[in-house]
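Colleague: Pasting the sequence and the predicted model now:
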Amino acid sequence: MGISLSRQKSSHDLLAGARRVSHDLSVVELIEEAVKNQEGVLSDTGALCVTTGKHTGRSPKDKFIVDTPAVHELISWTNNTPCSEDTFNRLYAKMKKYGEDHQLYVTDVYAGADLENRLQVKFINELAWQHLFIKQLFIKPEKKPSEKEGFTVVCMPGVKADPVEDKTHSETFIILNFDKKMVLIGGGRYAGEMKKSIFSVMNYILPQKGILSMHCSANVGKDGNSALFFGLSGTGKTTLSADPNRNLIGDDEHGWSDEGIFNIEGGCYAKCIKLTEDSEPEIFRAIKYGTVLENVHIQDKTRHADYFDTRYTENTRTAYPLDFIPNAVHPSIAEHPTAIIFLTADAFGVLPPISKLTKEQAMYHFLSGYTSKVAGTERGITEPQATFSIGFGEPFLPLSPLKYARLLGEKIDKFNTHVYLLNTGWSGGPYGVGRRMDLKYTRAMVTAALDGKLDDVDWEIDPIFQVAIPASCPDVPTEILKPSNTWNNKKDYKIQAKKLAKRFAENVEKFKGAMPDDILNAGPKVE
């Protein structure tokens, strides 16, 4: 079945009755509006600092896709929640009514740096600071966009759902309607919902055109060789792609077509917990006038940002345009990647710090999307817990996960891309016993992989995880390359390794019968 995206309901009936509509305000004007409306304050570096209330991260249980005949067979309902057209229409009517008493901000932007595959998006916002976020995160039109709209996102945090009347899970809602080409967001101020809703839309559109949409960062070397970094939150995706010796394409969302790779966004949305100029100089220096700081504590008198203060959340964020990064690529496109790096923060301390994957193993680990949570990060977690997210971004995949995995396999084959698994987590023991992998060694392994310095070394197959481990790596101590060598008690290592291998096997059980055995058998070996 082909793409089903019928002509959307015009957004103008929602705008027609609004108390006041401001079209395409500049960055300066939006900052002035936000300060005037007491939505935020300026930090001592000029960034606009805001808080988002009870939602300091995404609310995945409140995200829905409208179930219509045109999309029903396309959507993977095992990892997406349906809602009715009646629910959508009811909440749309509430937003229209709400707009009659409120000012709205409107602008058109693009998702997708590839001119042939970009999506025009109209954003309608209640809050000036959220509109500034959009202006900085997406691609600004070089000329006035066409009247033909691609998608419309309406974000009004002041509109709340009635769970009983509207058949939602709470007062918060994020609803994608592919028939009407609209997204409705209400009941929460966390700006990441807008960003990820459009990523979900692109994850619906692009794969049906044979383009792999990916939750990954990307950079490119001076020789033109590009690389992709996949990983869940906390694995180092943004950190490792911000390499002073390479140029940044983007930090989070990309497409891979037959022509090459392209950034879906025009900005960065980086974590800034414990941020220092020494640890992340590019991000630290990007926090200036025009940047949004989300849920970072600002000292009253000095307006100095305290990046170590977690009173609001550990998920503190900053949003800024790509041109705030000195070595960013413009336009943010590149040739086909010569290397893909899957990042995992293994808190069990048993995965090799770097290993090479076959195409089948790459598809297996893409379907697994493994990382681990550590004790203390969430209530009730007292020991490391394995976490799996298909494609390293399962909440944003409307289509069958197999669609994305098969596209990945085809691209790796067609463009001869090398794939590596990189453990940025623990070594020498699990969390609480071992040590976190030293960032300088991780960077050295990435550099070696991307510069071809691992091409001629000897490799050894790990007996449990079945991946290939290099015998040596420039600027990395040889003894840490094989994880069992770093444990004092080898018996404890085997117990932990086998425990994790079993969790991998249990996770891929759901793909039996849907994926070939050579892929399902490419994972860790379970006795």
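Modeller: In hand now; what should we look at? Residues are numbered from 1 along each chain as shown.
Colleague: alpha carbons only for contacts and neighbour counts from here, please
Modeller: Will do.
Colleague: Can you give me the buried ones in stretch 440-455?
Modeller: Using 16 or more other Cα atoms under 10 Å as the test for burial, stretch 440-455 gives Y441, T442, R443, M445, V446, T447, A448, A449, L450, L454.
Colleague: want to try TSV for the residues you listed, with secondary structure and distance to P82 as columns?
Modeller: Output for those, formatted as TSV (DSSP: H, G, I helix; E, B strand; the rest coil; distance: Cα to Cα, whole Å):
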residue	secondary structure	distance to P82
Y441	helix	45
T442	helix	41
R443	helix	42
M445	helix	43
V446	helix	41
T447	helix	44
A448	helix	45
A449	helix	42
L450	helix	42
L454	coil	47
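Colleague: Next, format those residues as JSON lines and append distance to E171.
Modeller: What follows is the buried residues of stretch 440-455, written out as JSON lines (distance: Cα to Cα, whole Å):
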{"residue": "Y441", "distance to E171": "46"}
{"residue": "T442", "distance to E171": "43"}
{"residue": "R443", "distance to E171": "44"}
{"residue": "M445", "distance to E171": "46"}
{"residue": "V446", "distance to E171": "44"}
{"residue": "T447", "distance to E171": "47"}
{"residue": "A448", "distance to E171": "49"}
{"residue": "A449", "distance to E171": "47"}
{"residue": "L450", "distance to E171": "47"}
{"residue": "L454", "distance to E171": "52"}
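Colleague: Nearest to L30 among those?
Modeller: Proximity of the buried residues of stretch 440-455 to L30 (Cα to Cα) peaks at R443, which lies at 38.5 Å.
Colleague: One more to weigh against that first structure:
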Amino acid sequence: MTAELPLHALTAHIGLRPEKEVNVNLSSARLVEHAVIHRECCLSNSGAVIVETGEHTGRSPNDKFIVDNGTESDRQIAWGKTNKSISVQQHEQIFVKVKRYLETKELFIQDAIAGRDRQYAQHFRIISEKAWAALFTRDLLFPSDNENPVKPDFTLLHAPDFYADPGVDGTRTGTFIILNFAEKIILIGGTSYAGEIKKSVFTAMNRVLPEVGVFPMHCSANIGENGETALFFGLSGTGKTTLSSTSDRFLIGDDEHGWSPKGIFNFENGCYAKTINLSQELEPQIWEASQRFGAVLENVGFDENTRAIDFMDGSKTENTRAAYPISYIEGHVKSGTGQHPSHIFFLSADAFGVLPPISRLNREQAVFYFLLGYTAKLAGTEKGLGAEPEATFSTCFGEPFLPLAPTVYADLLLKRIDEHHPKIWLVNTGWSGGAFGTGSRIKLPYSRAMIKAALDNELAEGSFYADSTFGLNIPTHIEGVPDSILDPINLWRDKARFHQTASELIFKIRERMKFFSGSLDEAILACGPVLPE
């Protein structure tokens, strides 16, 4: 009979007994060495790690599950299409299989922290079979400041080369992302897309923080020279990272934050930027950060000989990505914190081209459009999307990552608005002059100019008018932006087609918001757009 392998100090709490070397909290340089030696990656000519994630080049939301332990706490989960349940027995079965699989591999462990404000932080132990995944973790989260590691708040097992058996394990495919909030265990298998690690951590934060009065947000945040903080809400591809990474403001973070009674704090210590068509001219900070030593590039094109990066190459996916520490962004906020925001921007990539490029929202409209979460799924950001974007509604601009009822997060937003009175803006970073395919993408310099005018309080002193289509307040003039694009109908040649397209979107909006009938203040529901008679 073979003697049982000894438990490793950092895996004993989950009963994992490694047979091979365990690499704990290695530096970025050593993780790069391991990734190269193990042939997990290529190195770019600037020292960035280039990886290919294979079949999965985006998230797999249909393969994500939450364990239903039948506890009072689990009854708070908003079970449904987004939060699909899996039984305790099925989870335990897969958990054992993943442990047995990882025990046969060389392991890379990173003890990391999510949450710059340590009062609300969560400690994650991420155990992976891939050195580059550990590097990704090190780029994105805060390194543990505990010299004597103890049991973490959450343990994440990352086994991208292990596949479940759907017929036996109760999964949909061989791919799985399973969160067990009762046991504080996260399992990821059958996918190498690193975004699953990031968003699993975010989902855990969205479960834990509301209980302590913190509003978790899918947004970027920055600070002006005057100390005023701004938030940018939006889904993948709407411009959160791009619009918050500017030379005239200081970046707190690009994607995930908490709003506590003390102010804003970043969940992360790094950025995960979309890089398709990334240019040095338009986005110099992201362009430079993405190519530095230690950055992780997913599915980007490159010259096989020179190893020069080609950000225009979307042959593998449109969802090419770069992960890098926030310290790579010049002018980032070292504290990772900010004051209560003075401005909030809701970003929507409107695929229909009917939303104004920028409009001002009142208190009720802010909650309405926050719960609506209208944008477009851009090609390749999720498995199963085709070449064309799809109009979609993602509640709270982050529905796939919200375990609790949307109104929990909306109530926290409303509480913070009433306490601190920020100015709130709806920004269309999508199309104008027509829908996708006929119109054109709103130019980035225009979006930057509109947001700068809002942040500089130039719009607060200007004049507005209510548009007849959505009832939104549109500015009459913004310096550096053609007046003609401020009202979306102006650039449509076929005005009748504009009204038809707008009516179709308004109908979808009204249908979507019926979900909240009975659970939301009628004043909020009534402030949305109305179909013309």
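Modeller: Ah, there it is. Note that the coordinates shown come from a computational prediction; the quantities given were computed from them, not determined experimentally.
Colleague: For D114 of the first structure, state which of the buried residues of stretch 440-455 of the first structure is nearest.
Modeller: L450 (24.3 Å).
Colleague: aligned partner of the closest one in the second structure?
Modeller: Under the alignment (TM-score structural alignment), L450 of the first structure pairs with L455 of the second structure.
Colleague: and its match, what does it touch?
Modeller: If you count contacts by Cα atoms under 8 Å, 6 or more residues apart in numbering, L455 of the second structure has them with A230, H343.
Colleague: the longest helix in the second structure is where?
Modeller: Ordering each helix of the second structure by length in residues (DSSP state H) puts helix 495-513 first.
Colleague: what does it correspond to over in the first structure?
Modeller: By TM-score structural alignment, helix 495-513 of the second structure lines up with residues 490-508 in the first structure.
Colleague: Centre of the chain to that stretch, how far?
Modeller: Distance of stretch 490-508 of the first structure from its chain centroid, counting by Cα atoms, centre = their mean, to the nearest Å, is 27 Å.
Colleague: Could you give the number of residues near E330 of the second structure?
Modeller: Neighbours of E330 of the second structure under the rule other Cα atoms under 10 Å: 16.
Colleague: Sorry, slip of the keys, the one I care about is H418 of the first structure.
Modeller: H418 of the first structure - counted by other Cα under 10 Å - has 20 other residues nearby.
Colleague: same deal with K209 of the first structure?
Modeller: With other Cα under 10 Å as criterion, K209 of the first structure counts 12.
Colleague: rewinding a little: what are the buried residues along the longest helix of the second structure?
Modeller: Buried residues in helix 495-513 of the second structure, counted by 16+ other Cα under 10 Å: F498, H499, T501, A502, S503, L505, I506, I509, R510, R512, M513.
Colleague: quick one: the helices in the first structure?
Modeller: 12-16, 27-36, 85-99, 128-137, 163-166, 192-205, 237-241, 281-286, 359-368, 401-415, 439-450, 490-508, 517-520.
Colleague: Just name the most buried of those.
Modeller: Of all the helices of the first structure, helix 128-137 has the most neighbours on average by mean count of other Cα atoms under 10 Å, namely a mean of 26.
Colleague: who's in contact with the match of helix 495-513 of the second structure?
Modeller: Contacts for stretch 490-508 of the first structure (Cα under 8 Å, 6+ apart): 348, 350-351, 367-368, 386, 388, 429, 464-465, 484, 487, 520, 523-526.
Colleague: Go again with 10 Å.
Modeller: 346, 348-351, 364-365, 367-370, 385-389, 428-430, 464-465, 483-487, 515, 520-521, 523-527 (Cα atoms under 10 Å, 6 or more residues apart in numbering).
Colleague: Buried ones among these?
Modeller: Neighbour-count burial (16+ other Cα under 10 Å) applied to these gives 346, 348-351, 364-365, 367-370, 385-389, 428-430, 464-465, 483-484, 486-487, 515, 520, 523-525.
Colleague: any idea how far H158 of the second structure lies from G462 of the second structure?
Modeller: Noted for H158 of the second structure: a distance of 52 Å to G462 of the second structure, by Cα to Cα, to the nearest Å.
Colleague: Repeat that for E399 of the second structure.
Modeller: For E399 of the second structure, the distance to G462 of the second structure (Cα to Cα) stands at 35 Å.
Colleague: neighbour-wise, which of the two wins?
Modeller: Neighbours were counted for E399 of the second structure and for G462 using other Cα under 10 Å; E399 has more, 20 against 11.
Colleague: and that one, what pairs with it in the first structure?
Modeller: Aligned counterpart of E399 of the second structure in the first structure: E394 (TM-score structural alignment).
Colleague: sorry, back to before: put together JSON lines for the helices of the first structure, with distance to D475 of the first structure on each row.
Modeller: Formatted as JSON lines, those follow (distance: least, Cα to Cα, whole Å):
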{"stretch": "helix 12-16", "distance to D475 of the first structure": "59"}
{"stretch": "helix 27-36", "distance to D475 of the first structure": "44"}
{"stretch": "helix 85-99", "distance to D475 of the first structure": "56"}
{"stretch": "helix 128-137", "distance to D475 of the first structure": "36"}
{"stretch": "helix 163-166", "distance to D475 of the first structure": "57"}
{"stretch": "helix 192-205", "distance to D475 of the first structure": "37"}
{"stretch": "helix 237-241", "distance to D475 of the first structure": "17"}
{"stretch": "helix 281-286", "distance to D475 of the first structure": "22"}
{"stretch": "helix 359-368", "distance to D475 of the first structure": "26"}
{"stretch": "helix 401-415", "distance to D475 of the first structure": "28"}
{"stretch": "helix 439-450", "distance to D475 of the first structure": "6"}
{"stretch": "helix 490-508", "distance to D475 of the first structure": "25"}
{"stretch": "helix 517-520", "distance to D475 of the first structure": "33"}
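Colleague: Many thanks, have a good one.
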